[in-house]
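*Asks:* A predicted structure for the sequence below; I have some questions about it.
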Amino acid sequence: MILELDEVRKSYGEHEVLKGVNLEVEKGEIYGLLGPNGAGKTTLFQTVMGLLKPDSGSIKVKDRPHDQGKEIKRMIGYLPSDISFYDDMSARANLEYFANLADRDPDIDELLELVDLTGDQDRKVGEFSTGMKKRLGIAQALLKDPELAIFDEPTTGLDPEGKNRFRKHVEKINREKDTTVIISSHITGEISPLCDRFGILNEGVIKASGTKDELSRKAGTSLEIELEAKNPDKAEKVVKSLVDSYSRDEDVFEIYSDRDRSSILKHLVDNGVKVKSFELKESTLESTYLELTEADR
């Protein structure tokens, strides 16, 4: 196990952000941390990085206590969601500058080649697209040749081609450099093709963890219902009184419940809600994620 968190808590004043996080990441895997905005993902990463001190609980990196300072920090590379560089400096100059700050002497040529920026190494970063800056961010996160790399919402702001290219680079460093990767997102489709296992973080707690198949089975099946509703907000109140977890898109509700399908439909009709159509859907990682996060709203 490369990373272990046991009951980690962190508060800002009276606001508790991490409420007893338990997390295990295995060496060599790509681990996806899913959670809505405000779930505590960035605070969790900054705590693991040592940028924030936990109020309680323990963090171990390769069975070593987290408080071993520089030795632990050198084992972890970090790509923050709000990455920034010196725009008037070239890509190479930026990497050399940050390597000097970290007191490291990495193979800059190798890193630039790894992220397909060899041909752009002398261009000023201010001329880079968002995707190119993200790729440069990967290189920066690898300057210390870390055993563990953490990428916080790295696909935000990328177009579909950029997202696909980013995923390929993550797979490449995981495969070629044997780097364990933790990558976060609030959108399951952004990272689901990439990761070996997932954790779902909401309200400062890991609600569930496992492979895509394991998490998909947790939700069972869901019922998608399209309603004929003159007042959809009123219809939503009826749905809410019936089940704990659901999602809504206009007049279409996806309901996650162990209740019998016929009893759900009867309850809606008895309360004056007309059902236009319905479909029983097998669960997915997305449906499990929605069930575990929507229920806390």
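*Replies:* Yep, that arrived.

*Asks:* okay, CA-based contacts and neighbour counts for the rest of this
*Replies:* OK.

*Asks:* ranges for the strands of the stretch 101-250 of the chain?
*Replies:* For the stretch 101-250 of the chain, applying DSSP state E, counting those that start in this stretch gives strands covering 148-151, 180-185, 197-202, 205-210, 221-228, 245-249.

*Asks:* distance from the third one to the middle of the chain?
*Replies:* Computed by CA atoms, centre = their mean, to the nearest Å, the chain-centroid distance of strand 197-202 equals 8 Å.

*Asks:* which strands and helices sit next to whichever helix or strand residue 22 is part of?
*Replies:* Residue 22 belongs to strand 15-25 when elements are defined using DSSP states H and E. With contacts defined as 3 or more CA pairs under 8 Å, 6 or more residues apart in numbering; DSSP states H and E, strand 15-25 has these neighbours: strand 3-12, helix 41-49, strand 205-210.

*Asks:* check it against this one:
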Amino acid sequence: MAHRTVLKIEGVSKVEGDKVWFRSFNFYLHQNEVTAIQCEHVVGKVLFHILTGQESGTGRIVFFDEDEFFPAAWNRYSYRVGVVFHEEGIYERLTPYEYLKFHQRLYDKKADIDELLHKVNLFGKKSYRIKNLSFSERKRLSFAKAFVHKPDLVILEEPDQNIDLESKVILRRMINELKDEGGATLILTSNMESAVIMTNEVYRLNENGLKKMDVQEQEEMETENDREESEISSQVQVERIPAKVKEKIILFDPTEIDYVESVDGTVQLHVKGEAFPCTITLQQLSERLEPFGFFRCHRSYIVNLQKVREVMTWTKNSYSLILDDLHKSNIPLSKGKLQDLKSVLRM
């Protein structure tokens, strides 16, 4: 049975002067789904503000398959949506119980406040002033506020940033409960690890638009690898490079990788400013990535030549490659590799 669409984003983009926040993209979220969009923090904030009616953008946003769309859609249907802001404004003089009761009345919904406080493990502090709660406890109170009116959709901005493990477990439990009850959750996060831990449905949003990431459970990945090995021929074109995050595997398109680094025997894939551990050896990666324009520039580094902006000479025998990536990374170039690089680049 097809699940009802709770959020449609069609042809939405945001450009201000010469600044392209993100190009036009389409996105659909349905009942019983948990989806994360990973992007730079400021990009996520812009999208969050557009979704909640605080900023304008081009395109069409539709809530709950209704005809009326953005911005009127938010004004009309916000009572069915729970939101958690990255920087939540909380009335510090209230107690957690008073705070949730206040929001319950705003939505004119009946809810068991004590039960909700138990869910976020704040029942024992229901009479404390909010100003006396820790950062993670305040964040859990924000989660409770988002669920107090039994929403059909929850939108979370950087929900697990800087919170403790207990709060992360509680957040995942609440998201899964909403999913089981027919609700949906959209997570906006700047951290890819956070995204894949919370769901397998992960997208990346940047100035080029929206792209779905290939995320699998580790068991699925191992089964697929076994099947591929039994069917594999002598000619293989590698299209995905695996990285492990907790018990999940992210499959990266080689063109997404900025460079590969080996540190103390651990291989790391560097993608959009984040590092992801990879179980493949540097030598194996060098062989697999070479057809995609990668170059072994140092015994501990493989670089995507499409990302190289400048070859820097420090001394007669010291060189490095400056990348056009998020951090303008400086990658060492071995003296013995300089002529090979010139040959590859036809310099």
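*Replies:* It's in. The structure presented is a predicted model; accordingly, all values stated were derived computationally and were not measured.

*Asks:* could you list the buried residues of stretch 287-294 of structure 1?
*Replies:* 287-293 (16 or more other CA atoms under 10 Å).

*Asks:* pipe the helices and strands packed on strand 15-25 of structure 1 into a markdown table and attach distance to residue 79 of structure 1 per row.
*Replies:* Shown next, in a markdown table, are those (distance: least, CA to CA, whole Å):
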| stretch | distance to residue 79 of structure 1 |
| --- | --- |
| strand 3-12 | 17 |
| helix 41-49 | 10 |
| strand 205-210 | 22 |
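
*Asks:* find the centremost residue of structure 2, please.
*Replies:* Nearest residue to the geometric centre of structure 2 (CA atoms, centre = their mean): residue 38, 2.6 Å.

*Asks:* residue in structure 1 paired with that one?
*Replies:* Matched to structure 1 by TM-score structural alignment, residue 38 of structure 2 sits across from residue 34.

*Asks:* surely its match touches residue 188?
*Replies:* Yes. The criterion here is CA atoms under 8 Å, and residue 34 of structure 1 meets it with residue 188 at 6.8 Å.

*Asks:* mark which of the buried residues of stretch 287-294 of structure 1 are part of helices, please.
*Replies:* Under the assignment DSSP state H, these contribute 287-293 to helices.

*Asks:* I'd like these as CSV, with distance to residue 111 of structure 1 appended.
*Replies:* Putting those into CSV (distance: CA to CA, whole Å) gives the following:
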residue, distance to residue 111 of structure 1
287, 38
288, 37
289, 35
290, 37
291, 40
292, 39
293, 38
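
*Asks:* closest to residue 120 of structure 1 among those?
*Replies:* Relative to residue 120 of structure 1, the closest of those is residue 289; by CA to CA it sits at 39.0 Å.

*Asks:* just give the nearest non-adjacent residue to the closest one, would you?
*Replies:* Once flanking residues are discounted, residue 289 of structure 1 sits nearest to residue 200: 6.8 Å by CA to CA, 6 or more residues apart in numbering.

*Asks:* quick one: map residue 175 of structure 2 onto structure 1.
*Replies:* So residue 175 of structure 2 corresponds to residue 170, using TM-score structural alignment.

*Asks:* skipping adjacent residues, who's closest to that match in space?
*Replies:* residue 181 (7.8 Å).

*Asks:* all helices of structure 1, in order?
*Replies:* Secondary structure of structure 1 (DSSP H): helices located at 41-49, 70-73, 91-101, 108-114, 130-141, 160-176, 188-191, 212-218, 232-242, 261-270, 285-294.

*Asks:* make TSV out of these and add distance to residue 149 of structure 1.
*Replies:* Shown next, in TSV, are the helices of structure 1 (distance: least, CA to CA, whole Å):
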stretch	distance to residue 149 of structure 1
helix 41-49	10
helix 70-73	11
helix 91-101	16
helix 108-114	14
helix 130-141	7
helix 160-176	9
helix 188-191	15
helix 212-218	21
helix 232-242	41
helix 261-270	45
helix 285-294	24
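
*Asks:* out of those helices, nearest to residue 124 of structure 1?
*Replies:* Here helix 91-101 is closest among these (CA to CA), at 6.4 Å.
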